[in-house]
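Visitor: turn this into a structure:
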Amino acid sequence: MSSLITTPFTATSTATEVLAGVDLSGVRAIVTGASSGLGAETARVLAAAGAEVTYAVRNPAAVAEASRVARLDLADQASVRRFTEAWAGPLHLLVANAGIVTGGLARTPEGWELQFATNHLGHFTLAAGLRDALAAGAADRGEARIVALSSTAHMRAGVDFTDLHFTRRPYDPQLAYAQSKTANSLFAVEATRRWAADGIFANAVNPGGVATGLQRDFTDAQKASLAAAEAAGIFRYKTVGQGAATTIVAAVAPEFARTGGHYLDDAREAYTVPDDADLADHPHGVKAWALDPDLARRLWTVSAELTGFAER
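Guide: Sure, this is the predicted structure:
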């Protein structure tokens, strides 16, 4: 068994520290959800290091100070396709950062459960539509990277292929969110398998506990669960800069050059735990169901069928 990939950085490192001395001139990057929180910090530090960063956001007016802003609503497949069709030239880095949490059941016009549709399917269509641009970026610089933001929440649930959109089982927003975060990790596994030959590598990251606008729609039960996890020592809150650090490690660290399908936590590759493992005992692990290559292939096939993207 190969050893886990480590870096010089830790849980307390900041995104700025990870990028110290790194010159990203010539790198073209897209960061989704870059109007606030982790996305804003990720976009800011990448731009400060010289990257040409496109802020892909639902409300462009919220980031009017950025030099490159484009509208992107991940819950709207037409919006995603307009974004990808408008993109020109190579792409070296795609940070799939945006995400939502709902307090109750909401659906897209297609009938898709909103968290799964936004957090996974929207990013799936985005990456698939930008595949050729990423391949051009890899030809340009030797590799292109995709960073998919997952979460410790993935440990609560795998992907239920029998009822992806909660049409039969009772709706639980925490399970729905967990399923979408497992899907983010499985996407990284299969995208790497399919696209590594073209120099495209995807990894999933857990930013850790960060107080952002993502929690604004938490139910009382979700808030109580979060408080209990903090009290139990499952996680400690990080600053936004610390939360973005693992994303930046996956985006630029030489240790993750031309390798993908990994799940990163606290700036290093996380250890894998059994699917029945207790979150309280393994706060920095990744469940096997989030890295399973067979599940990753199945999810890709289902996602391609739902979104209408031909498999490649």
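
Visitor: contacts, neighbours, all on C-alpha from now
Guide: Noted.

Visitor: which parts of the stretch 151-300 of the chain are helices?
Guide: 173-195, 220-231, 240-252, 293-307 (DSSP state H, counting those that start in this stretch).

Visitor: kindly state which of these is positioned closest to Val147.
Guide: Val147 lies closest to helix 240-252 among the helices of the stretch 151-300 of the chain, at 6.4 Å (Cα to Cα).

Visitor: so Ala135 touches Ala197, yeah?
Guide: No. Applying Cα atoms under 8 Å, one finds Ala135 not in contact with Ala197, separated by 9.4 Å.

Visitor: looking at those two now, which is surrounded by more residues?
Guide: Ala135 (23 against 10; other Cα atoms under 10 Å).

Visitor: to compare with the earlier structure, here is another sequence to fold:
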Amino acid sequence: MTTSELVRTPFSRETTAMEVVRDLDLAGRRAIVTGGASGIGVETARALAAAGADVTLAVRNIEAGQRAAADITASTGNEGILVAPLDLADPGSVAAFVRTWDGPLHMLVDNAGIMASPEMRTPQGWEMQFATNHLGHFALATGLYRALAAAEGARIVSVSSSAHLRSPVVFEDIHFHQRPYDPWAAYGQSKTANVLFAVEVTRRWAGDGILSNALMPGAIRTNLQRYVSDEDLARLRAESGGGAAPNWKNTEQGAATSVLVAASPLLNGVGGRYFEDCQEAGPNQPGTRTGYAPYARDPEAAVRLWEVSEEHLQS
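Guide: This next block holds a predicted model:
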């Protein structure tokens, strides 16, 4: 892919989610935002609601979701904000959510996640970051396939991270049964899976009108970093050769690329790509933390991940 082929927009890293939807009319469209009760999730939901979409906040904490829904309605005037329970690490919870959904789904924003957590496992023995950040969203999307196809132009937003540059999906030992557990390697692997998922959704489902793109929202201080200390951040900057502090975005700016990928007509017909700062990104260049790792858009790895994910959910 050459630079001239990359999608370019009039937006930038300073753009807010509300600015992305300023001229959009999403009335009649339905969206799900996982992790929509806080951080960039709530600002993603708020912007989609401001443009007229009906938005379901899929959250673990129902009370927090209800507070967020009330706040979104108060700030946008949109009363079509629903709250539904969803624990992405629990296949039963995902299945229950899918069973309650009725009708078409135009936008699925896979926003929820955990970052660099201590070693934790699901009852199935799955490493928690991979289970939550990838497998849960995989189960949700495949479970909602008919609803997405019924929209006749659905988009799946796969919120990844520059941390995907830290690790490919290590298929030989996804769940750290043989290798020592490393929280950042586990997080990076799960974020690579998010990009590969967008690649394979587009290959498999584009003919059904379903496209998916992945994105890096930027450095935003939210509850996502509850396991990450300032000392951790300093160490990671040193390891990557960068001594400068992250160029932080606020949550409104952090949600902008998600909203662009979810709703902008500038991305009509575009799938399987990687965006950051409201622009399509090219391949990562050595010595930088921007762009995508080639292994994250490897079509063979994308097929393998899909098959492995299906095997997990069938076991």
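
Visitor: can you say which of the helices of the stretch 151-300 of structure 1 is nearest to Thr162 of structure 1?
Guide: helix 293-307 (11.2 Å).

Visitor: average gap between the closest one and structure 2?
Guide: The superposed helix 293-307 of structure 1 is, by mean Cα distance after the TM-score superposition for structure 1, a mean 0.4 Å from where its aligned residues fall in structure 2.

Visitor: buried residues in that helix?
Guide: 293, 295-297, 299-300, 303-304 (16 or more other Cα atoms under 10 Å).

Visitor: residues contacting that helix, please?
Guide: 77, 121, 124-125, 183, 186-187, 189-190, 289, 310-311 (Cα atoms under 8 Å, 6 or more residues apart in numbering).

Visitor: using TSV, lay out the helices of the stretch 151-300 of structure 1 together with distance to Ala270 of structure 1.
Guide: Formatted as TSV, the helices of the stretch 151-300 of structure 1 follow (distance: least, Cα to Cα, whole Å):
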stretch	distance to Ala270 of structure 1
helix 173-195	12
helix 220-231	19
helix 240-252	11
helix 293-307	17
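
Visitor: relative to Tyr271 of structure 1, which of the ones you listed is closest?
Guide: Going by Cα to Cα, the one of these nearest Tyr271 of structure 1 is helix 173-195, 13.8 Å.

Visitor: show me where the stretch 51-200 of structure 2 has strands.
Guide: Secondary structure of the stretch 51-200 of structure 2 (DSSP state E, counting those that start in this stretch): strands at 54-59, 81-85, 107-110, 154-159.

Visitor: dump these into a markdown table; add distance to Leu144 of structure 2 and mean neighbour count as well.
Guide: What follows is these, written out as a markdown table (distance: least, Cα to Cα, whole Å; neighbours: other Cα atoms under 10 Å):
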| stretch | distance to Leu144 of structure 2 | mean neighbour count |
| --- | --- | --- |
| strand 54-59 | 13 | 25 |
| strand 81-85 | 15 | 19 |
| strand 107-110 | 9 | 28 |
| strand 154-159 | 11 | 28 |
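
Visitor: next, format these as TSV and append distance to Gln129 of structure 2.
Guide: Formatted as TSV, those follow (distance: least, Cα to Cα, whole Å):
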stretch	distance to Gln129 of structure 2
strand 54-59	17
strand 81-85	19
strand 107-110	14
strand 154-159	14
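
Visitor: hang on, the earlier thing: and the buried residues of helix 293-307 of structure 1 as a markdown table, adding distance to Ala244 of structure 1?
Guide: Formatted as a markdown table, these follow (distance: Cα to Cα, whole Å):
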| residue | distance to Ala244 of structure 1 |
| --- | --- |
| Pro293 | 27 |
| Leu295 | 28 |
| Ala296 | 25 |
| Arg297 | 28 |
| Leu299 | 27 |
| Trp300 | 27 |
| Ser303 | 27 |
| Ala304 | 29 |
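
Visitor: quick check, nearest of those residues to Thr272 of structure 1?
Guide: Distance to Thr272 of structure 1 across the buried residues of helix 293-307 of structure 1 (Cα to Cα) is lowest for Pro293, with 13.6 Å.

Visitor: map the closest one across to structure 2 for me.
Guide: Correspondence of Pro293 of structure 1 to structure 2, assessed by TM-score structural alignment: Pro299.

Visitor: do Leu93 of structure 1 as well
Guide: So, by TM-score structural alignment, Leu93 of structure 1 is matched to Met107.

Visitor: and for Pro283 of structure 1?
Guide: Per TM-score structural alignment, Pro283 of structure 1 is aligned with Arg289.

Visitor: excluding chain neighbours, what is closest to that match?
Guide: Ser162 (6.3 Å; Cα to Cα, 6 or more residues apart in numbering).

Visitor: contacts only, for that neighbour.
Guide: Contacts of Ser162 of structure 2 (Cα under 8 Å, 6+ apart): 216, 289-292.

Visitor: again, only using 7 Å
Guide: Shown in contact with Ser162 of structure 2 (Cα atoms under 7 Å, 6 or more residues apart in numbering): 216, 289-290.

Visitor: how far away is the aligned residue in structure 2 for Leu126 of structure 1 from Gln189 of structure 2?
Guide: The alignment partner of Leu126 of structure 1 in structure 2, by TM-score structural alignment, is Leu140. Distance, Leu140 of structure 2 to Gln189 of structure 2, using Cα to Cα, to the nearest Å: 19 Å.
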